[in-house]
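S.K.: Sequence below, structure please.
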Amino acid sequence: MKIAACVILYYPKEDDLQNISTYLPKVEKLYVYDNTENKTLKSYFKESNPKIMYFSDLENKGVSTRLNQACNQAITDGFDFLLTMDQDSSFTEENLVKYLIAIQNYPNIESVAQFGLEYDPDDKKANDNEIVAEEDYELITSASIINLKNYIKIGNFDENLFIDGVDFDYCFASLQKGLKCIRFKNIFFNHSLGIKVKRGSFKTFYLLKKEKYLCAPIRIYYLVRNTLYLEKKYGAIFPEYIAKLKKRNNSSINTNLNYSSNIFEYFNYKRKAISDFKNNRMGKYQD
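M.R.: Model prediction:
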């Protein structure tokens, strides 16, 4: 199995860069796409490992464009599969080895668009006796392994989305082509769920404090706008999947609104997201 990996950086911290070492030994090539806008890490990566190819144009081009660049580069370089990683994600060596073995042993691999895993904020170990392959069309980008032969059939990641929903769109596009998305249950990777806070909500006048994971305010814009976009694109084709996606995303949006320390900023992003969707303003957020 000839496999490369890619990771998309955005103002990475040292811990984010260290995450790379958890999967680099198991791939033949790593494509690093840096969306940081005001500095480059070219010298850092030049000295780190000859497996690494680093790309930076000092622009934030989001997730979908970078994934398309990585897939096309991997195809050009003769790879069959591409592991896609977020900068805040990592593996234990044991779990990554089990993941790769599970893919190698999967029957009819040519029918699969991509593989994925369960994620956990801690280094949870896999149990060999409980590993199950299931069809799942809600695989997230991080730790997915794309079958590059089928990437050509499916087409590009949708660059209208920029970030948020890029992964689900690819799952739905795969399903449209009659291809499977497979998640291996009970194999885990470490993945950040957002910013962990303990505070009260707007609904309880901020009196009852709970631990919640919140995202940056700008992500509310993309969540709202892109959920509307995916509903328009796939709602009539996959109503059950879209209903489930809307329910989860709306829950996340409401949690962020209710537990935000600046609720008006979140509401403003939500309002602009709806307006931009109605006016067909997609891609990167514009003031």
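S.K.: can we go C-alpha only for contacts and neighbour counts from here?
M.R.: Noted.
S.K.: A helix includes residue 171, no?
M.R.: Yes. Residue 171 forms part of a helix when assessed by DSSP: H, G, I helix; E, B strand; the rest coil.
S.K.: what are the ranges of the strands in the stretch 51-200 of the chain?
M.R.: Secondary structure of the stretch 51-200 of the chain (DSSP state E, counting those that start in this stretch): strands located at 52-56, 81-86, 112-120, 132-135, 144-147, 180-190, 195-200.
S.K.: Could you list the buried residues of the second one?
M.R.: Applying a neighbour-count criterion of 16 or more other Cα atoms under 10 Å, the buried positions in strand 81-86 are 81, 82, 83, 84, 85, 86.
S.K.: for the longest one, same thing?
M.R.: Going by neighbour count (16+ other Cα under 10 Å), the buried part of strand 180-190 is 180, 181, 182, 183, 184, 185, 186, 187, 188, 189, 190.
S.K.: To check against the first, give me the structure of this:
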Amino acid sequence: MKPKVAAYITCYQDQESANRCIQAIESQSIQVTAIYIVDNSDKPLLLNENNQLLLIHHYPNNIGIAEGLVKALEWAIYQEYNFLWTFDQDSVPIANCLEILLETYYQLSQKNNYEIGIIAPTPSDPRTGKVIEGAVFFNDHFLGLKHNNSVDFYECDSPITSGSLISLAAAKTISPPSPDLFIDGIDLDYGLRLRQKGFHNLIATKAIMHHNFGSPIQVKFMNKYRYIQQYSPLRYYYICRNHSYLETRFSQGYYRFTSLMRRIKYMLLQILFIMLYDLEDKQLKIWACLLGTYRGLSGNISKTW
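M.R.: Model (predicted):
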């Protein structure tokens, strides 16, 4: 039986990137049957509707990635799709990406008691040449899992949201993402909860996707060149808040304390990098890190920035 696959894209203020993503999805060797789009832009983007696949929902109030994903999952489950292929607008999968993901999924699904929640491509940032790692939760924090190109696939707890092919049979067994997360940590939370339910989350090494990850700049720190990410105050707030909330809540026993210490250390490092390398809104970004970390550690994620 041919699987029924829908794609989902979160769009925000970048028409060119959104149309590139749409074109890449429509050009796949295996066709999706619909592309569900949440457009959070102030004004509706002019999106190319070449194959009449687009289902566009405009939310000028910006409902975020999390609530958009909730709506797409609910719609896809109601429409009896088998998979939802999720994207940020700044991602471009190569032409056989979906084909490889599905082939790997069905090959592994033949194993006894091997149920897959998410299968994702290998995302790389063309600006830095770096693979964007999936995450595993280790004791008290999420840790990037070193990419292994010598195998066809490997497991992780949480692939990044963009490019993830979600089994809707698995999605039915857990609660959807929390809309309160808004724009950060959604992948970490959702992937790990699927893992805790007994599903396997995979990264397929031969399924390639180009993905612009954040706003990287190269700096020299402690006599070494490294890439760091620069964000808006809004993004600093949600990163610090959501990661502090998730990591301290997933940690157990003594590790809750060590997780708290890690989050404070992370906040201080971010403030240091802002002071050293950011050129604008330094005070506002520092406040965003402080407030976000405080609210995350205190469990108050209903407060928006």
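S.K.: What does the superposition give as a TM-score?
M.R.: Superposed pair, TM-score by TM-score structural alignment, normalised by the length of structure 1: 0.81. Supporting alignment: 271 aligned residues with a Cα RMSD of 3.2 Å.
S.K.: quick one on the thing from earlier: quick one: the strands of the stretch 51-200 of structure 1 as a markdown table, columns for distance to residue 271 of structure 1 too.
M.R.: As requested, those are exported to a markdown table (distance: least, Cα to Cα, whole Å):
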| stretch | distance to residue 271 of structure 1 |
| --- | --- |
| strand 52-56 | 33 |
| strand 81-86 | 28 |
| strand 112-120 | 31 |
| strand 132-135 | 35 |
| strand 144-147 | 32 |
| strand 180-190 | 33 |
| strand 195-200 | 23 |
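S.K.: Of the buried residues of strand 81-86 of structure 1, which is the nearest to residue 167 of structure 1?
M.R.: Distance to residue 167 of structure 1 across the buried residues of strand 81-86 of structure 1 (Cα to Cα) is lowest for residue 84, with 10.6 Å.
S.K.: ok, now which ones touch that closest one?
M.R.: 5, 6, 7, 67, 141, 142, 143, 144, 145, 146 (Cα atoms under 8 Å, 6 or more residues apart in numbering).
S.K.: So which of the residues you listed are in helices?
M.R.: residue 67 (DSSP state H).
S.K.: hmm, which two among the buried residues of strand 180-190 of structure 1 are most spread apart?
M.R.: 180 and 190 (24.0 Å).
S.K.: picking that back up, looking at the strands of the stretch 51-200 of structure 1, which is closest to residue 33 of structure 1?
M.R.: Of all the strands of the stretch 51-200 of structure 1, strand 52-56 comes closest under Cα to Cα, at 5.0 Å.
S.K.: Read off where that closest one ends up in structure 2.
M.R.: Aligning strand 52-56 of structure 1 against structure 2 (TM-score structural alignment) gives residues 54-58.
S.K.: Give me the contact list for that stretch.
M.R.: The contact list for stretch 54-58 of structure 2 (Cα under 8 Å, 6+ apart) reads 34, 35, 36, 37, 38, 39, 40, 41, 44.
S.K.: from those, which ones fall inside strands?
M.R.: 34, 35, 36, 37, 38, 39 (DSSP state E).
S.K.: Among those, which one lies nearest to residue 252 of structure 2?
M.R.: Nearest to residue 252 of structure 2 among these, with distances taken as Cα to Cα, is residue 38, at 35.9 Å.
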